[in-house]
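Asks: Kindly return the folded structure for what I paste below:
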Amino acid sequence: MKNEIIFNLIKVHQRIENACKMAGRNSSDVQLLLATKTVPAEKIRIAIEAGETLMGENKMQELRDKNDILKNLPIERHFIGHLQTNKVKDVLKYATCIQSLDRINLADELQKQLQNQNRKLDVFVQVNTSYEESKFGLAPEDVLSFIKKIKTYETLNIKGLMTIGLLDVEKEKMIPSLRLLRTIRDEIYSEGIEGLQDLKLSMGMSQDLELAIAEGSNMVRIGTSIFGNRFLGKEIWNENIAE
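Replies: Below you'll find the predicted structure:
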């Protein structure tokens, strides 16, 4: 198991390196985040010991259940799933960043809990760039006004934008939903808002890693290509399927 995970990590990093070369980018500009939904903590530990420093969980329960093993390891734990307001207090016990901020009432609850704890939190704004009803995230046309509003929340540090692109289609059809996130970021830049001139783009998974990097991704969220398919009851979970 250990050798397989390490071998897979090497392959993924090589894919990132190759994609960056093709795009004329420096590979140091693209971070790898381990997508660890349903992945046992011991497998995650192997990846951390191999040098990985970022992981993303979709469920509060998994953050909690894996905490005993992971809490003392050098890993940033991002929350990348849909976050209900009644789970905010618990998620904040474990997460160092929320990548799925997509509505004002969630921002309000985060602000409330963070003020109580006298701390700040890094966040990414989630955007539904594929306009799919099955996916969470803001409509692209609503992002700029939302960002301006969130900028007034003193406990939230806006670090970037996140999306799940259109998947399981021909590559040519995947590109627009990825490119749109970069376009939205550039529109934000054009507003000249203080503190919002270095936004990261979190996009790209096992299926569309290369396309995402070509379109400007700074963080790819990879699970299946590292840990393999995960079984949930009678079904195989695939990271590329939206919640």
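Asks: from here on, contacts and neighbour counts on C-alpha atoms
Replies: Fine.
Asks: what's the distance between the nearest residue to Lys120 once chain neighbours are set aside and His78?
Replies: Spatially, and ignoring its direct neighbours in sequence, Lys120 is nearest to Thr155 (4.4 Å; C-alpha to C-alpha, 6 or more residues apart in numbering). Per C-alpha to C-alpha, to the nearest Å, Thr155 is found 17 Å from His78.
Asks: With neighbour numbers in mind, choose between the two.
Replies: Taking Thr155 and His78 together and counting by other C-alpha atoms under 10 Å, His78 has the greater number of neighbours (26 against 21).
Asks: packing partners for the longest helix seen in the chain?
Replies: Taking DSSP state H as the criterion, the chain has its longest helix at helix 2-23. Judged by 3 or more C-alpha pairs under 8 Å, 6 or more residues apart in numbering; DSSP states H and E, helix 2-23 is in contact with helix 41-49, helix 209-214, helix 224-227.
Asks: Please identify the buried residues of it?
Replies: 5-6, 8-9, 12, 16-20, 23 (16 or more other C-alpha atoms under 10 Å).
Asks: What segments of this structure are strands?
Replies: Shown for the chain, the strands assigned by DSSP state E span residues 31-35, 54-57, 76-79, 97-101, 121-126, 156-162, 200-202, 219-222, 230-232, 235-237.
Asks: Next, the second sequence, to be compared with the first:
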Amino acid sequence: MESFDNYRRLCDRVDAAAQRAGHAVRLLAVSKMQPAAAVRAVAALGQSVFGENYVQEGLKKQRELADLSLEWHAIGPLQSNKCREIAAHFDWLQSLDRAKLIEPLNRARADAARPLQVLIQVNIDDEASKSGCAPGHIDALVAQISAAPHLALRGLMAIPAPGDPDRLRAAFARMHELYLKLRHERPEVDTLSMGMSADFEVAIAEGATLVRVGSALFGARG
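Replies: Purely as a prediction, here's the structure:
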């Protein structure tokens, strides 16, 4: 019952924020550290898109939920030795941030039915502790991804620094500017992934087309 109430309230909030912003928004349910049973319960309510930070945890849930038709996004920092598993078993990668990952991802995806859908993660606040490329490196990554036949560039992702609301909103706005520039150059681009449980409504107001929500849906992680 709680999962139903949380999901209904969350969808209502996302829909309301999207209506105010005047564009469609997808909800990605972040299921990190949640059991497969919790994912199954939310999927039964209509949610089909889930995100995992840790590859092995995500693969385990995929096996346990293989009877469901779900879309799986890898959203955590990507190590080179995980490229094969990401490419073979996930539908989307939201955290591509350096060139050396492109060739192994492309090679490992070669036998899949469709390209791996890719977002470039941008370190919009230049945080030393956070993954993501500098804004000035986006164009080079775009060119290399576009040359990889088994990868499909879909847009950008960011996790701005938490804290001051005005600074956060400004970071979201800078990401939206980068997204619009990229979309102008690459018409296939359609996704700006930013905003989490505490700030997704602000992110939507500033142009997010996909929000990544965990605790507001599942409750506190175990």
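Asks: show me the contacts for the aligned partner of the residue nearest to Lys120 of the first structure in the second structure.
Replies: Here Thr155 of the first structure is matched to His150 in the second structure, going by TM-score structural alignment. For His150 of the second structure, the contacting residues are 106-107, 109-110, 114-116, by C-alpha atoms under 8 Å, 6 or more residues apart in numbering.
Asks: Counting neighbours, which of these comes out on top?
Replies: Leu116 (26 neighbours).
Asks: What is the end-to-end distance of stretch 113-125 of the second structure?
Replies: 36 Å.
Asks: preserved in the first structure, out of the contacts of His150 of the second structure?
Replies: Among the contacts of His150 of the second structure, the contacts conserved in the first structure (both residues aligned by TM-score structural alignment, their matches' C-alpha atoms under 8 Å) are 106, 109-110, 114-116.
Asks: hmm, back to that, and the longest helix of the first structure, how far out from the chain middle?
Replies: Its chain's C-alpha centre and that of helix 2-23 of the first structure lie 18 Å apart, by C-alpha atoms, centre = their mean, to the nearest Å.
Asks: and which of the contacts of His150 of the second structure is nearest Thr191 of the second structure?
Replies: Relative to Thr191 of the second structure, the closest of the contacts of His150 of the second structure is Leu116; by C-alpha to C-alpha it sits at 14.2 Å.
Asks: ok, now how distant is that closest one from Ile86 of the second structure?
Replies: Leu116 of the second structure is 9 Å from Ile86 of the second structure, by C-alpha to C-alpha.
Asks: which residues does Met60 of the first structure contact?
Replies: So Met60 of the first structure contacts 87, 90-91 (C-alpha under 8 Å, 6+ apart).
Asks: circling back to that earlier point, what is in contact with Leu116 and Ile86 of the second structure at once?
Replies: Leu93.
Asks: Nearest spatial neighbour of the one residue sitting closest to the centre of the second structure, chain-adjacent residues omitted?
Replies: Central residue check for the second structure by C-alpha atoms, centre = their mean: the C-alpha nearest the mean position is that of Gln94, 4.5 Å away. Nearest residue to Gln94 of the second structure, sequence neighbours excluded (C-alpha to C-alpha, 6+ apart): Leu119, at 4.5 Å.
Asks: Next, find the distance separating that neighbour from Asp91 of the second structure.
Replies: Distance from Leu119 of the second structure to Asp91 of the second structure, by C-alpha to C-alpha: 12 Å.
Asks: So if I had to pick from these two, which one is more boxed in?
Replies: Leu119 (26 against 19).
Asks: So what does that one match up with in the first structure?
Replies: By TM-score structural alignment, Leu119 of the second structure lines up with Phe124.
Asks: just Glu64 of the second structure next, same as before
Replies: That one, Glu64 of the second structure, aligns with Ile69 by TM-score structural alignment.
Asks: That match: how many residues sit nearby?
Replies: 12.
Asks: Same question for Gly76 of the second structure.
Replies: 18.
Asks: pretty sure it is touching Tyr54, no?
Replies: Yes: look at Gly76 of the second structure against Tyr54 with C-alpha atoms under 8 Å: they come within range, at 6.4 Å.
Asks: Quick check: the aligned residue for Lys173 of the first structure in the second structure?
Replies: Aligned partner of Lys173 of the first structure by TM-score structural alignment: Arg167.
Asks: What separation is there between Ala143 of the second structure and Leu78 of the second structure?
Replies: Counting by C-alpha to C-alpha, the gap from Ala143 of the second structure to Leu78 of the second structure is 20 Å.
Asks: Settle it for me: which of the two has more neighbours?
Replies: Leu78 (21 against 11).
Asks: any idea how far Ser131 of the second structure is from the more buried one?
Replies: Taken as C-alpha to C-alpha, the span from Leu78 of the second structure to Ser131 of the second structure is 9 Å.
Asks: quick one: contacts for Trp72 of the second structure?
Replies: 49-52, 90-92.
Asks: One more: Glu154 of the first structure?
Replies: Neighbours of Glu154 of the first structure in contact, by C-alpha under 8 Å, 6+ apart: 111, 120.
Asks: switch the cut-off to 10 Å
Replies: Counting by C-alpha atoms under 10 Å, 6 or more residues apart in numbering, Glu154 of the first structure touches 111, 114-115, 119-121.
Asks: How about Pro40 of the first structure?
Replies: By C-alpha under 10 Å, 6+ apart, the residues touching Pro40 of the first structure are 62, 65-66, 227.
Asks: which one in the first structure is aligned with Ala29 of the second structure?
Replies: So Ala29 of the second structure corresponds to Leu34, using TM-score structural alignment.
Asks: State the number of residues packed around its match.
Replies: Quick note: Leu34 of the first structure (other C-alpha under 10 Å) scores 28 neighbours.
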